[in-house]
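Enquirer: no sequence for this one, just the structure:
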């Protein structure tokens, strides 16, 4: 898996680049093909960022990430 900075992740928000990525617990997931992430938004959550803290309020568990391909790991610059 490739290293991804927060700046690179931010560009995969469904607006700036064709890919839609999210991060959870340091892993970057590609959610581009998910109909639930169309245009980079899933309910009140936005792509291109780390959603680790936001999952605490979600109606599902982290098992949902098994549906998506892990493509990298989040690094700090």
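Expert: Sure thing, it's come through. Computed from a predicted model, the values in this text were never measured in an experiment.

Enquirer: when you work out contacts or count neighbours from here on, use the C-alpha atoms and nothing else.
Expert: Noted.

Enquirer: next structured bit after the helix or strand containing residue 22?
Expert: Using DSSP states H and E, residue 22 sits within strand 21-24. Sequence-wise, the next helix or strand downstream of strand 21-24 (DSSP H and E) is strand 27-30.

Enquirer: structure two is appended below for comparative analysis:
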């Protein structure tokens, strides 16, 4: 799943709430702590939380308890611009 696809799973308006951590995508929809895709006003569903979890008050294993529903695709490297007349 790409980051753009993941963003659609924001937990709002009845949509599922997914978060990515270290390349895995977890379904946090069933958690009362992720109501409407918001986790205590600090984190939002639909994104990659890998960096954010480094400063979270709990360990990554808390997230790892949720079902894995996919993997996060790596972003392709930016295309190099070709310079020339044609």
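Expert: Sure, I can see it. On a predicted model such as this, the values are computed, not experimentally measured, just so you know.

Enquirer: returning to what we had before: output the residue interval of structure 2 matched by the strand holding residue 22 of structure 1.
Expert: Strand 21-24 of structure 1 corresponds to residues 18-21 of structure 2 when matched by TM-score structural alignment.

Enquirer: next one: stretch 45-56 of structure 1
Expert: Using TM-score structural alignment, stretch 45-56 of structure 1 pairs with 43-54 in structure 2.

Enquirer: name the residues of the matching stretch that come out as buried.
Expert: 43, 44, 45, 46, 47, 48, 49, 53 (16 or more other Cα atoms under 10 Å).

Enquirer: what's the spacing between the first one and residue 1 of structure 2?
Expert: Using Cα to Cα, to the nearest Å, residue 43 of structure 2 is found at 20 Å from residue 1 of structure 2.

Enquirer: swap in the third one?
Expert: In this view, residue 45 of structure 2 and residue 1 of structure 2 are 14 Å apart by Cα to Cα.
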